[in-house]
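K.L.:
after the sequence you'll find the predicted model.
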Amino acid sequence: MTEPAFVTETRTAYDTVADSYAEELRNLLDESPWDRAVLTTFAELVGKTGLVGDLGCGPGRLTGYLASLGLDVFGVDLSPGMIDAARRAHPELRFEVGSLAALALADGSLAGAVAWYSLIHTPPADLAPVIAELARVLAPGGRLLTGFQVGDERRRITRGYGHDVALDAYRLPPEFVAGLCVEAGLVVEARVVREPQPPEKTPQAYLLARKPA
């Protein structure tokens, strides 16, 4: 089966910027009280009920933070370069190369899943099966947390983290993402939209959903 062009572009771009991205964003959570608050709430809700996947983990900065909150967490990312960076930064944690569209996980194997700005490179028309895949791997009562930029447009990115790249990113309406979660059989527990904080240019959304027990 031929890989979609957007998947190839996304992998190539993040392989290109992996080390620069990891360095530039390494301490970003220290400056993001909203992000920490949402992640901490997710960690409290999931607790020690089982395994948590940081899906689209990049260099593992959130994986490490969630582990510090007591979660049994591992990371998956499309980019081998990002996984290499994550393993160097957090050698005590498990990281694997993989795709959110076809996770190498059994049905119902996760107590929690985080897709933190990792849905934004999938065209909206192709997002429903990805969210259905995230729902598939959640155990009954398990929770999905996702974050994304708010809007309804495609942006072509040609420069990032000091490198020439070529990929698309999509700003998404929160009601659209919530609707896809409901279609996948999840119950939306919370939607939070906050105003942009420099250097952000658009509002940011957090969405928390639960798989019914």
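P.N.:
Arrived safely, thanks for sending.
K.L.:
C-alpha from now on. contacts and neighbour counts both.
P.N.:
Noted.
K.L.:
how far does stretch 18-33 sit from the chain's center?
P.N.:
Centroid displacement of stretch 18-33 relative to its chain, using Cα atoms, centre = their mean, to the nearest Å, is 15 Å.
K.L.:
select the longest helix from the chain.
P.N.:
Secondary structure of the chain per DSSP state H: the longest helix is helix 5-25.
K.L.:
give me the contacts around the helix or strand following that one.
P.N.:
Using DSSP states H and E, the helix or strand that follows helix 5-25 in sequence is helix 33-46. Applying Cα atoms under 8 Å, 6 or more residues apart in numbering, the contact partners of helix 33-46 are 29, 66, 69-71, 111-112, 142-143, 145, 206, 208.
K.L.:
list the buried ones in the longest helix of the chain?
P.N.:
By neighbour count on 16 or more other Cα atoms under 10 Å, the buried set for helix 5-25 is 6, 9-22.
K.L.:
can you name every helix or strand that the longest strand along the chain contacts?
P.N.:
Scanning the chain for the strand with the most residues, using DSSP state E, yields strand 138-149. With contacts taken as 3 or more Cα pairs under 8 Å, 6 or more residues apart in numbering; DSSP states H and E, strand 138-149 sits against helix 33-46, strand 110-116, strand 163-171, strand 204-210.
K.L.:
below is an additional structure, to be compared with the one above:
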Amino acid sequence: MADPSSLSTTQAFYDAIAVDYAELFRTELDVKPVDRALLTAFAELARTADLGPVADLGSGPGHVTALLHSLGVDVFGVDLSSEMVAVARRLHPGLRFDQGSMTALDLADGSLGGVVSWYSLIHTPPELLPAVFAEFHRLLVPGGHLLTAFQVGDRPMHVEQPFGHPVSLDFHRLSPDQVEDLLRATGFIVNVRTVREPVSTEKTRQACLLAQKPAIS
């Protein structure tokens, strides 16, 4: 599904910066009330539907997983980076974090009540997004919810030597129209779409889409 070289580059990048990244983003959501509101709305939907566990795919150091847990969601995190998983387990010892790729999870069809992809699409080449969304659709039970957030733009950003580590990686910015069209083509209903201006250290606008796999009537 995904380019193995892309996955290995992404894994090496986040393995190298995991500790520094966790410290930098430790209080990220404190200054982003709109993001907290969107995550809170998703949590309410997931709790009310009660269709199964929620997977936070690309969970990083676990701050979003922990927030969802605090809101009463049965949630676990998955991240490609083993070092990120180790950091998340250390910071949030009561929560479950697994190493794995969101492009090919060893989970049964319809085994999740919700999927969160909070800025975890940004290292996926745009041409591979249909396959990623198809995997999300496969994992969700009918009626399950998907929340995805990403940077808005039409050009990738290349990051060199973050925190002084000898690694680099491309960050793909996406069009909200493109993402919405791909979700609909995969079979999702898009219920909410937001685009907000940058805050704090952000350089570009940020988008979030809340979608749902149709329930069986």
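P.N.:
That came through fine. Note that this is a predicted model, so its numbers are computed, not measured.
K.L.:
next, the TM-score between them, please.
P.N.:
Here the superposed chains carry a TM-score of 0.96, computed using TM-score structural alignment, normalised by the length of structure 1; 213 aligned residues with a Cα RMSD of 1.4 Å.
K.L.:
just to revisit the earlier point, ranking the helices and strands packed on strand 138-149 of structure 1 by burial, who's on top?
P.N.:
Compared across those, strand 110-116 shows the largest average neighbour count, a mean of 25 (mean count of other Cα atoms under 10 Å).
K.L.:
give me the mean distance between that strand and structure 2.
P.N.:
Here strand 110-116 of structure 1, set against structure 2 after superposition, deviates by a mean of 0.5 Å using mean Cα distance after the TM-score superposition for structure 1.
K.L.:
I'd say residue 175 of structure 2 and residue 154 touch.
P.N.:
Yes. With contacts counted by Cα atoms under 8 Å, residue 175 of structure 2 reaches residue 154, the gap being 6.6 Å.
K.L.:
neighbour-wise, which of these two wins?
P.N.:
Set side by side, residue 175 of structure 2 and residue 154 show more neighbours around residue 175, with 15 against 10, by other Cα atoms under 10 Å.
K.L.:
per the alignment, the more buried one corresponds to what in structure 1?
P.N.:
By TM-score structural alignment, residue 175 of structure 2 lines up with residue 173 in structure 1.
K.L.:
equivalent analysis for residue 200 of structure 2, please.
P.N.:
Here residue 200 of structure 2 is matched to residue 198 in structure 1, going by TM-score structural alignment.
K.L.:
how much space separates its match from residue 213 of structure 1?
P.N.:
Between residue 198 of structure 1 and residue 213 of structure 1 the computed distance is 40 Å (Cα to Cα, to the nearest Å).
K.L.:
and stretch 138-155 of structure 1, how far out from the chain's middle?
P.N.:
Counting by Cα atoms, centre = their mean, stretch 138-155 of structure 1 is centred 7 Å from the centre of its parent chain.
K.L.:
flag every buried residue along that stretch.
P.N.:
Buried residues in stretch 138-155 of structure 1, defined by neighbour count with 16+ other Cα under 10 Å: 138-150.
K.L.:
what residues are up against the residue nearest the centre of structure 2?
P.N.:
Centroid-nearest residue in structure 2, with Cα atoms, centre = their mean: residue 117, separated by 2.1 Å. Residues near residue 117 of structure 2 by Cα under 8 Å, 6+ apart: 56-58, 146-149.
K.L.:
so which of the helices and strands packed on strand 138-149 of structure 1 is nearest residue 185 of structure 1?
P.N.:
With Cα to Cα, the closest approach to residue 185 of structure 1 among those belongs to strand 204-210: 8.9 Å.
K.L.:
and the contacts of the closest one?
P.N.:
38, 42, 141-150, 174, 178, 181, 186-196.
K.L.:
average offset of it relative to structure 2?
P.N.:
Once fitted to structure 2, strand 204-210 of structure 1 is off its aligned match by 0.4 Å on average (mean Cα distance after the TM-score superposition for structure 1).
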